[in-house]
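Colleague: Sharing a model that was predicted from the sequence below.
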Amino acid sequence: MSTRVDGPASPTIESRDELVADLEKGCKPPETWRIGTEHEKFAFYQKDHTPVPYEGDRGIGALLAGLRERFGWDPIYENGNLIALNRADCDKGGSVTLEPGGQLELSGATLETVHQTCEEVRQHLVETEEIGDELGIGFLGLGFSPKWTLRQTPMMPKARYRIMADYMPKVGTLGRDMMFRTATVQVNLDFADEADMLAKLRVGLALQPVATALFANSPFTEGHPNGFKSYRAEIWRDTDPERTGGLPQAFDDDFGFERYVDYALNVPMYFVYRDGRYIDVAGASFKDFLDGKLTALPGERPTMADWSDHLTTAFPDVRLKHFLEMRGADAGPVRNICALSAFWVGLIYDAQSLSDAAALIADWTAEERLALRNSVPARALDAPFRGGTVADVAEDVLRISEAGLERRARLDAKGRDERHFLKPLHDSLEHGVPADRLLAAYEGPWQSDIDRIFTEEAYRIKPFALAV
């Protein structure tokens, strides 16, 4: 989740048209399209597998301080607490931020190839492993915290999270679980113009459940199987219906930048940031704010920075900002981080693949898309679809993505294109999704001991070859 940083004064918004124009600024020629990958992971103490609080000489704050001091990150503070790191002027780029329950997130730089993305992931994990080992902290990539209760999970010292946590029970039953106990990997991708954005948005929304199935990796809750393969995806079904979901209106003939602005304007607000503090306006209308009628700030109109903040509080399966965020996958093994970027790049950064994917979903009905989204959390690739299963669709989609990566022909030093990053997804189709493997281990060699997950599945990069 983004971290607000004080900076130059942002211009005041005078009309809805300015919001539409702001989204249009995301349009870029294909030669400038980039790949931005974000991934979250749970931090735990290696000794007893308990969650890591912010405070203390071995807490999350100390971890961030160690990364800053040793690897040249620039610090970001809130109320005197180090809450994020930034490295904008470096080819390794990006930022390190904190999710509400202490999930550590790398928001990567915008890069040209999946090869570069995977090297960025490797470098980040080398850094976090080095500092983490010194503090006795390990890291785990799963879609949902496998052992800790909500009460056991710490809250990071970011004021926006307190506002959100207070509001969540008013609009759903699982919102706090989403905040504190889920982790994801997502990829952010560019578009050329409104038509290109819409084609990519529709493909992304329709196929997001397929990605959820392939990357399903959250089968445990508080130490036991929970009946789902992606419990993270199930949680999103009962978080906040006004800001989540498959965005069915995106398939209307008149959908575009203007309609997305209208959608975002109708998403209730969480907060307004002023003078270094977050003001709780949870449930208020951004439309009222635009008209100078926000109760908490009477007569004041929003700035473009307020709008940017607000866009981050809408959580559809694909989110539109100055790029498109593909948001459907559970966090998982390191190779899956690279695989997610490759999967979507192959599908929508090649014109033929985008056309083929659009043709594949062209006759899917709104009811079918919703049924797919609702059935995948429990059954993943075994979820039914049109007389077959999601696995059948995934095979077709993977072929389209693979062909797109081959046509892109972005080679690494060994002369390989980006297709080899898709191997984990072929493995999911052939041998079962990550959740299947975890459940088999839990029921077999782990002998129902969930603590084995912290030793068997923790990220270890030294030595580690991301190539497959």
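Modeller: Sure thing, it's come through.
Colleague: From here on, just use CA atoms for contacts and neighbour counts.
Modeller: OK.
Colleague: I235 contacts M179, doesn't it?
Modeller: No - proximity of I235 to M179 does not meet the contact threshold set by C-alpha atoms under 8 Å, at 10.0 Å.
Colleague: which residues do those two both contact?
Modeller: When contacts are counted by C-alpha atoms under 8 Å, 6 or more residues apart in numbering, I235 and M179 are jointly contacted by no residue.
Colleague: Contacts only, for L23.
Modeller: With C-alpha under 8 Å, 6+ apart as the criterion, the residues that contact L23 are F257, K321, H322.
Colleague: Please apply the same query to G404.
Modeller: V345, G346, L347, Y349, D350, Q352, S353.
Colleague: from the chain's centre, how far out does stretch 255-270 sit?
Modeller: Relative to its parent chain, stretch 255-270 has a centroid offset of 20 Å by C-alpha atoms, centre = their mean, to the nearest Å.
Colleague: So what touches it?
Modeller: Contacts of stretch 255-270 with the rest of the structure, by C-alpha under 8 Å, 6+ apart, involve 16, 19-20, 23-24, 160, 163-164, 194-195, 198, 242-243, 249-250, 280-287, 310-311, 313-314, 320.
Colleague: In strands only, show me the residues you listed.
Modeller: Taking DSSP state E as the definition of strands, the contacts of stretch 255-270 contribute D280, L320.
Colleague: Need the max-distance pair from the contacts of G404.
Modeller: The most widely separated members of those are V345 and Q352, with 12.3 Å between them, by C-alpha to C-alpha.
Colleague: Comparing the two, which residue is more hemmed in?
Modeller: Between V345 and Q352, counting by other C-alpha atoms under 10 Å, V345 is the more crowded of the two (27 against 16).
Colleague: by contact count, what packs against whatever helix or strand the more buried one lives in?
Modeller: Per DSSP states H and E: V345 is located in helix 334-348. When contacts are defined as 3 or more C-alpha pairs under 8 Å, 6 or more residues apart in numbering; DSSP states H and E, helix 334-348 packs onto strand 35-45, helix 114-135, strand 184-189, helix 351-361, helix 390-408, helix 423-431.
Colleague: Run the chain-centre distance for that helix.
Modeller: Helix 334-348 has its average C-alpha position 13 Å from the chain's average C-alpha position, going by C-alpha atoms, centre = their mean.
Colleague: What's the PyMOL line that selects buried ones from the contacts of stretch 255-270?
Modeller: Once 16 or more other C-alpha atoms under 10 Å is used to decide burial, the buried members of the contacts of stretch 255-270 can be selected in PyMOL as follows:
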select buried, resi 19+20+23+24+160+163+164+194+198+243+250+280+281+282+284+285+286+287+310+311+313+314+320
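Colleague: so V96, which of the three states?
Modeller: With DSSP: H, G, I helix; E, B strand; the rest coil as the basis, the three-state label of V96 is strand.
Colleague: Against that first model, consider the following:
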Amino acid sequence: MARDVSDTTPITSRNMLVEWLEAGSKTGGAPLLIGTEHEKIPFYAADDSPVPYEGSGGRGGVRALLEGLRDSLGWAPILDRDALIGLYQSDGGGAISLEPGGQFELSGAPLADVHATHDELDAHFAALAPVARALGVRFLDLGCSPKWSRSETPMMPKQRYAIMQAYMPKVGALGLDMMFRTATVQVNLDFVDEADMVQKTRVGLALQPLITAMFANSPFLDGKPTGRLSQRSYIWLDTDPDRTGMLPFAFEDGFGFERYVDYALDVPMYFVKRGDVYHDVAGASFRDLMEGRLQQLPGERATMSDWANHLSTIFPEVRLKTYLEMRGADAGPRAHFTALPALCAGLFYDAAGLDQARELTKGWSAAARQALRADVPGLALDARIEGRSLRDVGRDVLALAKVGLRQRARLDAKGRDESVFLAPLEAILEDGRTLAQRRLDAYYGGWGQSIDAAFTDCVLPQ
């Protein structure tokens, strides 16, 4: 999320929160759009060192990257007090934001199809390249920072991140690694109504481990292999159980907007923003804020902006806002930034394909889904559920997505439909090896067991 929401409407009832989610429904034949977000880890090409906000050794840093893009694109600034911490298109398009360790994120605009996503990425990298080149900065295409320790990783000047940094060690062993050393690609999807949201949430949750497996691309940390193929996904297993996970309640009878609101209300808060100040209320109850009895801010009552900002601090495998966020994939090379939205559009925006995906997964028990989630960081496509490998499940799912994209028939200037963007996933499933496995082969082969080669071979754009 690039910007915290500013809506001072007081919350006077739980029903307002339900209605806020429900307002995202695309009823009456409104088009279903696709938003793609991706993070990338900057480094100085001269010495493979991390890029601090203000720079180092006379070199411009992350702030200079943002300033250069601001000047070239004309996008509006996002400020945290006096610090430039992002940019946004004032017409409601895309935005650029910073993750805690300087991961540079494009939050793409809601677009009609994956061809438009491809064009958006072209424009982003075309604008970013000359700015980064002038600063001597490049970007890793890995799902985890492969070399630098937590202490070597810079911190961006966002007040909310300081609050999270203090709170994370209280609720999980790896929350700080999540904040400072991981990178992801994410797809945002629309829903038509509550029933459609429920169906997409259930299919999305069931298939997030498969997505993690197909996009596994984070086998390194602290300068060496971790023994896992998606270290990023493993980190999430020990981050904060109150706000992460597979949401087993989403598969229970009666799940809908109200049930998700109740779940979100039970997730402890991080902060309350008033004016330019983020007040640290980590661990406090949103219900107390609604009732004006928050100990840290006596008498202060919740607004709709507080609700929207609170939802942005909840991190399940599929997250509900006024749209659905698919959150299972490691960051990767450029082709992966279009492969994920293509996969999701083919599965979730074709009614028949969505029904078949639900049939494929609805027999999986909560225990089996959770076991799969735990196995995937280490095993990726070799993980199994109900007697089948994820490699075999993936072939079925990819076939459904391909049919769905052909049914959508969104064509580019060359007459190609969106299934052209599935090629990287087809190659992974055909070969049977993830990108993480291929990079481990390089590490033990041509890299000579030196992680330094990643700063040459694992660089965006590719």
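Modeller: Received the coordinates, thanks. It should be emphasised that the depicted structure is a prediction, and the values quoted were computed from it without experimental measurement.
Colleague: picking that back up, among the contacts of L23 of the first structure, who's most crowded?
Modeller: Using other C-alpha under 10 Å as the neighbour test, the contacts of L23 of the first structure are led by F257, with 21 neighbours.
Colleague: which residue is nearest the middle of the first structure?
Modeller: Closest to where the C-alpha atoms of the first structure average out (C-alpha atoms, centre = their mean) is Q186, at 3.9 Å.
Colleague: Redo the contacts of L23 of the first structure as TSV? Include distance to G227 of the first structure.
Modeller: Conversion of the contacts of L23 of the first structure to TSV gives the following (distance: C-alpha to C-alpha, whole Å):
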residue	distance to G227 of the first structure
F257	39
K321	34
H322	37
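Colleague: just those now: which is nearest D330 of the first structure?
Modeller: The shortest distance between D330 of the first structure and any of those, using C-alpha to C-alpha, involves K321 and amounts to 21.4 Å.
Colleague: Look up how far N226 of the first structure lies from E127 of the first structure.
Modeller: 33 Å (C-alpha to C-alpha, to the nearest Å).
Colleague: how many neighbours does the residue mapped onto E69 of the first structure from the second structure have?
Modeller: Alignment of E69 of the first structure against the second structure is given by TM-score structural alignment, with D71 as its counterpart. Residues within reach of D71 of the second structure, counting by other C-alpha under 10 Å, total 11.
Colleague: mind listing the helices for the stretch 151-300 of the second structure?
Modeller: When assigned using DSSP state H, counting those that start in this stretch, the helices of the stretch 151-300 of the second structure occupy the ranges 159-167, 175-181, 194-214, 231-236, 257-266, 286-290.
Colleague: Relative to the first structure, which residues correspond to the fifth one?
Modeller: Spelled out, that is helix 257-266 of the second structure. Going by TM-score structural alignment: helix 257-266 of the second structure matches residues 257-266.
Colleague: re earlier: enumerate the positions of the helix holding V345 of the first structure that are buried.
Modeller: Applying a neighbour-count criterion of 16+ other C-alpha under 10 Å, one finds 334-348 buried in helix 334-348 of the first structure.
Colleague: again with stretch 59-76 of the second structure
Modeller: Counting neighbours by 16+ other C-alpha under 10 Å, one finds that the buried residues in stretch 59-76 of the second structure are 60-70, 73, 75.
Colleague: cool, and stretch 255-271 of the second structure?
Modeller: With the criterion 16+ other C-alpha under 10 Å, stretch 255-271 of the second structure contains buried residues 255-258, 260-261, 264-265, 267-271.
Colleague: same check, this time on stretch 131-140 of the first structure
Modeller: If you call a residue buried by 16+ other C-alpha under 10 Å, then stretch 131-140 of the first structure has these buried ones: I131, G132, L135, G136, I137, G138, F139, L140.
Colleague: For L79 of the second structure, which three-state class applies?
Modeller: Assigned with three-state DSSP, L79 of the second structure falls in the strand class.
Colleague: List the residues that contact it.
Modeller: Listed by C-alpha under 8 Å, 6+ apart, the contact partners of L79 of the second structure are I85, G86.
Colleague: picking that back up, mean deviation, the match of helix 257-266 of the second structure versus the second structure?
Modeller: Comparison of stretch 257-266 of the first structure with the second structure after fitting gives an average deviation of 0.2 Å (mean C-alpha distance after the TM-score superposition for the first structure).
Colleague: if we can go back for a sec, how about a markdown table for the helices and strands packed on helix 334-348 of the first structure, with distance to V203 of the first structure added?
Modeller: What follows is these, written out as a markdown table (distance: least, C-alpha to C-alpha, whole Å):
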| stretch | distance to V203 of the first structure |
| --- | --- |
| strand 35-45 | 17 |
| helix 114-135 | 20 |
| strand 184-189 | 13 |
| helix 351-361 | 6 |
| helix 390-408 | 11 |
| helix 423-431 | 18 |
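Colleague: Next up, the contacts around T8 of the second structure.
Modeller: T303, M304, S305.
Colleague: repeat that with 10 Å
Modeller: R274, A302, T303, M304, S305, D306 (C-alpha atoms under 10 Å, 6 or more residues apart in numbering).
Colleague: Could you check which residue of the first structure pairs with it?
Modeller: Across the alignment, which pairs residues by TM-score structural alignment, T8 of the second structure is matched by S10 of the first structure.
Colleague: Report how many residues lie close to G387 of the second structure.
Modeller: G387 of the second structure: 7 neighbours (other C-alpha under 10 Å).
Colleague: How much space separates it from G363 of the second structure?
Modeller: For G387 of the second structure, the distance to G363 of the second structure equals 12 Å [C-alpha to C-alpha].
Colleague: Nearest residue to the counterpart of I163 of the second structure in the first structure in space, ignoring adjacent ones along the chain?
Modeller: Structural alignment (TM-score structural alignment) places I163 of the second structure against I163 in the first structure. Taking C-alpha to C-alpha, 6 or more residues apart in numbering as the measure, I163 of the first structure lies nearest to D280, with 6.1 Å between them; neighbours along the chain are not counted.
Colleague: That neighbour and A296 touch, don't they?
Modeller: Yes - at 8.3 Å, D280 of the first structure counts as touching A296 under the criterion of C-alpha atoms under 10 Å.
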